[in-house]
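**Student:** no sequence on this one, just coordinates:
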């Protein structure tokens, strides 16, 4: 270890003492000099940005100085914890105003913000109980004589903090560290030519200016340097992974001109869309790469992300790729996130292939293959049959859930892995399946969640990306409407009358609820509740209650109404889904278990209760379950929130467009970026500190180009040891997993 490396790796205890170092490790996970120096402020408080309470703008970030009038604490009704309410007042030339601020589990705020205390508050103005508010704002206590005019001119750094370690204590620790460490002895990961080209600050200057800025320009220059550095580390790690993948020798799978794929294409009762044909040709060429030279491809295995709108025909593209691999003597595995989706894929592909899926069976096509399904709840006999079919090669396509990753599962010759809904799986699952192949298998991952280009470039940077935007012929448009019960309470009865109209026309209805039952948690959202609705006491609709209500609903007399959710016995779940698919169930009341893959062409209406409790992408996915059979689909987004409530913005956005890519941009604006990127998998903080994939496209593209050039010239980074060391330090296995989760 060099002297420069050693300086950054020094334990904090050596420079800050045991008490401070212990607190930083316990509450923030920071152990070394480099880790604390790279714990950057989340924002800065500036005197020139102060806003009087009387002039607060809604939904904007503000900074204000105020005195505490009162502090109170109350328990939350719907979940564990408490809310600390602080009423503050200012006295400016613009007039006196008061504001209530809320802190969730705000023990520190309750202790520090006593009546009479003066502080600078910074946060986004929200709306609650028909009044403007700040929720969990950052704050800095000021001396009592401190006024807006006497606050120091230098910007005040505000650090991401926890209750037991507030921003000011973190700032004190960093300030002490800056005085104790030899900043010019730290190794700089940025290559000298890039530093010179971009006129970036030297590393020691950048650390001083980001933590102790004398003015706004200083922290902005430092931030720009560290933001690019973050992008370069990320893109170099991905470029190295792409290079390693290309260096592997995959078995080429060129297919046959008169094989299973040709027979399937000849029997298709419709024409492929231009997009399906173009992406199919691209995938086919990558599967076949190197076939003319030898059995091993010099190009490495295919690693491709296929994204497309709900109903764009991704599964058909994947199926044609699987058939090409089977024609080449290999097998394909399709990994699905849920048993419902795995069973749906199995039935759908079996129906699509017809006799071609029944090789060796009575009436089967001799050119065909067989399918096997493997899930965790299958009985022993069925599981043994599927395991044998996979291991012997009898099954060309093996479809399953996480059960495919079991040590019991073996393949005869696994040539292609297809992962459906990539964001449901981590890198560990993908690798576990890869290891079951004798040679590096080709990989195709699919997602129906539209991904902005910069997210794909950052999160899926080791995969080539294909996009299907065109919907196949016969897909009907989906109309979406916000049903606001706060302003139109009479519409609640009209929802079920509208449902009966669809049923009388021979169609079926989905009703989606955020909860299973009274004591059950939500299946609605994969992340936290929306921040602007936290602490509300309204009762959310549950599947069990809704089924009982609808069975008593006069408009639905004579209709069969059934429930579907994740707590049901698997056999019951399969029975209900099969009956709904067969048209025997008129109304299916469900959680988001039907979010992806469920395909019932006769379902034309979806009613989403408490739609404000779902994310934008989830609402878009859900409504994609209707309008799948050539019949127009309708989605009713039901909410009890007032029209001016911030959460209404999400459902208004979904109702306004069916363009999933436009919605994904809106989703990124409204949600924490860490959630979008899947970083909540490792501790809740985004693995991105300063980089924002939606805002910094040009910078990411530049870093990607620089990284590709660096790896092309120096695949092992032997000429750039400081860069390699920084990548290893910042992208440990836990954080690197986030790159592939998306």
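**Tutor:** Received, thanks. What you are looking at is a predicted structure, and each value in this text was computed from that prediction instead of being measured.

**Student:** C-alpha from now on. contacts and neighbour counts both.
**Tutor:** Will do.

**Student:** so which strand or helix has residue 350?
**Tutor:** Residue 350 is part of helix 339-353 when elements are defined by DSSP states H and E.

**Student:** the longest helix along the chain - contacts with which helices or strands?
**Tutor:** Ordering each helix of the chain by length in residues (DSSP state H) puts helix 216-247 first. Contact partners of helix 216-247 among helices and strands, from 3 or more C-alpha pairs under 8 Å, 6 or more residues apart in numbering; DSSP states H and E: helix 203-211, helix 697-713, helix 721-730.

**Student:** next, the buried residues of that helix.
**Tutor:** Buried residues in helix 216-247, counted by 16 or more other C-alpha atoms under 10 Å: 216, 218-219, 221-243, 245-246.

**Student:** so in the chain, which strand runs the longest?
**Tutor:** Across the chain, the strand with the greatest residue count (assigned by DSSP state E) is strand 61-75.

**Student:** what comes into contact with that one?
**Tutor:** The contact list for strand 61-75 (C-alpha atoms under 8 Å, 6 or more residues apart in numbering) reads 45-46, 49-53, 56, 81-91, 110, 113-125, 147-148.

**Student:** want to compare, so here's the second one:
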């Protein structure tokens, strides 16, 4: 017999276990049983009365009603027109090589067909599907004496036929079932190999004790874990699948929430420097000088942050809001409150361009309040210091000295701030801009820099609003504050898609539009997806479509040809914009050169900036009104929204043109049209989540390439997540370490491998 904790090599043998480990990382029986079927082949009944969607992959078992060779209308040759009968359904199938299949696909034959649904004149069919000719169901006594029938197959199911014939594959009697499990597979480990291993393990599996307390199973009507694991792999009815998925989906949500509940408990027991508001300090003086009124949203969020900073436990708050909603001013006021308490602040930015921009803008906003130690400085003044990796030795040494002595109240930098050589006198607050651009280990490094063992408060900011379900699940110990209003006088940005292949003259019009804005005294960006000097780009480019699904066994296709920033710069300066002042900016330029280009653009000494995504976040040039994004289909939804937020930041209307070679009515074009159709970042964030799915919510992956979630959807299962959150709170309030709930602790370890848990504990 076997248990969930048993090693697969002890149950299945080393050769099979090694193959499963190499393909899917499986080590234990539980790893295998948590590799759930992603769909089920049916005898046809599951099709129901509704019609399948165009492009849906279906696998059914049906009997061939007729099979005739008929001439093709559009070209020479013949096709095999097949009519299938499955349950109450009649299904048309077409094969384009009748001489290869007609000896197998004959009237009366029972077979499994697997293919993609296509519609023609409002009728759906399967074109050249994979097939597996099945033996007829037999009575039990016939199975003993009968000679095994020859199993034939083609396409993706040919391997199953081959292994069934030589006796190394799955028992063909499984195809007599109403529902046949189909698994995600690889070229080396196919679905039927997984099916055979699962059946072998289930035959040996001891009864599985349930880690969920009886009270929560009764409250939600869940089946036991033993029943759920057996039912999801070998169901007799659709209802059994639904009940099993409900239970296992909750297990996934509970595992995530139990880890996050433990994190919240850890935060609550840490100490942090209390930084209450102080009357008559630098924060009050800054507010007194503000030339504008803060929005109601900014004031409300500021009150939340101020209350957190006054506590003796570390603040962990996410400040999210639309591009241009005023997050920076809110963060600066929080930093000044901490400085009033005699402590320092660190602002971590993802790029040197953004770090330098923050240093300039904060210094400008503070005026003589940022001139501590200089002639004419205000008596309450502090100092703003910039620290980046590309700074010269003398400047870096001076910046390090200002941080360690406490002369700098605000230290701004990139990853250089995380280096061990950087020490603070008394770090009270860490502000992380665009937190998704940093790894967990990088964020954790600053969290440990507080004085006398205290943890500094943490405020993370993002201009990409996070859907509620993501916030509930991934942000665990973070409180969330949201800015929805735009500051007064800010105009919404107009966006348009420019289909270059369909309307090439529209691209020419885009360059004319830039010339018109420059003639009015304004400026423009032209953004490209890559640098183009032959090396991999260090400007992050999000691949909106992601790689092939895990286990597809196929390599990723080469990306379509794109225009590099170097090529675009040469084309524009020798062509459409040759008489304008055009600058070039990308991530591989030396730091001082990048800063010089950006300062020239800030000072309106350049009319147009041809650049990569180094301007994606935080760059603030109010005079810039037009952005042309070349090869816009190479960017993700959130990235496009971030980029266009660089224009229209002053009093003039902003315009963003999305240039693409994508064809009309394709998913790529529809995605771009969705971005152009709304400036609501929350709506776009939800769209982005639906397109990319959840990704590895507890690991390093940022897109939907790898997932700790097998059944749970952060898009669709908010109610399950909420219920699991309530359950985890109830349990961890009395048992934060799960010492008295070993079954739950085991469930957490099974659902979330040790590396991810360690990673999550730092985040």
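**Tutor:** Sure, I can see it. Note that the structure is predicted; figures quoted are calculated from it, not measured.

**Student:** give me the TM-score for this pair.
**Tutor:** Here the TM-score for the pair of chains, by TM-score structural alignment, normalised by the length of the first structure, is 0.86; 690 aligned residues with a C-alpha RMSD of 3.5 Å.

**Student:** re the thing from before, matching residues in the second structure for the longest helix of the first structure?
**Tutor:** With TM-score structural alignment applied, helix 216-247 of the first structure matches the range 238-269 in the second structure.

**Student:** neighbours around residue 624 of the first structure, how many?
**Tutor:** Look at residue 624 of the first structure: counted by other C-alpha atoms under 10 Å, it has 26 neighbours.

**Student:** residue in the second structure paired with it?
**Tutor:** Here residue 624 of the first structure is matched to residue 645 in the second structure, going by TM-score structural alignment.

**Student:** roughly how far apart are the residue in the first structure that residue 419 of the second structure lines up against and residue 430 of the first structure?
**Tutor:** Matched across to the first structure, residue 419 of the second structure falls on residue 406, judged by TM-score structural alignment. Residue 406 of the first structure sits 12 Å away from residue 430 of the first structure, taking C-alpha to C-alpha, to the nearest Å as the criterion.

**Student:** who has more neighbours, these two?
**Tutor:** residue 430 (19 against 11).

**Student:** in the second structure, what range does the one helix or strand that one maps to match?
**Tutor:** Using DSSP H and E, residue 430 of the first structure sits in helix 427-434. Per TM-score structural alignment, the counterpart of helix 427-434 of the first structure in the second structure is residues 440-447.

**Student:** what's the mean gap between the matching stretch and the aligned bit of the first structure?
**Tutor:** Compared with the first structure after fitting, stretch 440-447 of the second structure has a mean deviation of 1.4 Å; criterion: mean C-alpha distance after the TM-score superposition for the first structure.

**Student:** tell me which of the helices and strands packed on helix 216-247 of the first structure is the most buried.
**Tutor:** Each of these was scored by mean neighbour count; the highest is helix 203-211, a mean of 21, by mean count of other C-alpha atoms under 10 Å.

**Student:** what angle do that one and helix 216-247 make?
**Tutor:** Counting by axes from the mean of the first three to the mean of the last three C-alpha atoms, to 10 degrees, helix 203-211 of the first structure lies at 120 degrees to helix 216-247.

**Student:** just give me the mean distance for helix 203-211 of the first structure relative to the second structure.
**Tutor:** Averaged out, helix 203-211 of the first structure is 0.9 Å away (mean C-alpha distance after the TM-score superposition for the first structure).

**Student:** next SSE downstream of the longest strand of the first structure?
**Tutor:** Sequence order places strand 82-92 as the next helix or strand after strand 61-75 of the first structure, per DSSP H and E.

**Student:** how far does the helix or strand that that next one is followed by sit from its chain's centre?
**Tutor:** Sequence-wise, the next helix or strand downstream of strand 82-92 of the first structure (DSSP H and E) is strand 95-104. Relative to its parent chain, strand 95-104 of the first structure has a centroid offset of 33 Å by C-alpha atoms, centre = their mean, to the nearest Å.

**Student:** buried residues in strand 95-104 of the first structure, which are they?
**Tutor:** 97, 98, 99, 100, 101, 102, 103, 104.

**Student:** what does stretch 265-272 of the first structure give?
**Tutor:** residue 272.

**Student:** so where is it in the second structure?
**Tutor:** Going by TM-score structural alignment: stretch 265-272 of the first structure matches residues 287-294.

**Student:** and for stretch 366-376 of the first structure?
**Tutor:** Following TM-score structural alignment, the aligned partner range for stretch 366-376 of the first structure in the second structure is 379-389.

**Student:** show residues contacting that stretch.
**Tutor:** Counting by C-alpha under 8 Å, 6+ apart, 281-282, 339, 352, 355-356, 359, 362-363, 368-372, 396, 399-400, 402-403, 407-417 sit against stretch 379-389 of the second structure.

**Student:** of these, which belong to helices?
**Tutor:** In this view, the contacts of stretch 379-389 of the second structure that belong to helices under DSSP H are 282, 339, 352, 355-356, 359, 362-363, 396, 399-400, 402-403.

**Student:** tell me the helix or strand right after the helix or strand containing residue 118 of the second structure.
**Tutor:** Using DSSP H and E, residue 118 of the second structure falls within strand 110-120. Counting by DSSP H and E, the element after strand 110-120 of the second structure in chain order, helix or strand, is strand 123-127.

**Student:** tell me the buried residues in that following strand?
**Tutor:** If you call a residue buried by 16+ other C-alpha under 10 Å, then strand 123-127 of the second structure has these buried ones: 124, 125, 126, 127.

**Student:** before we move on, back to that, so how far is the strand holding residue 118 of the second structure off the chain centroid?
**Tutor:** Offset of strand 110-120 of the second structure from its chain centre (C-alpha atoms, centre = their mean): 32 Å.

**Student:** could you tell me the angle between it and strand 123-127?
**Tutor:** 120 degrees.

**Student:** who touches strand 110-120 of the second structure?
**Tutor:** Under the criterion C-alpha under 8 Å, 6+ apart, residues 41, 52-64, 124-136 lie in contact with strand 110-120 of the second structure.
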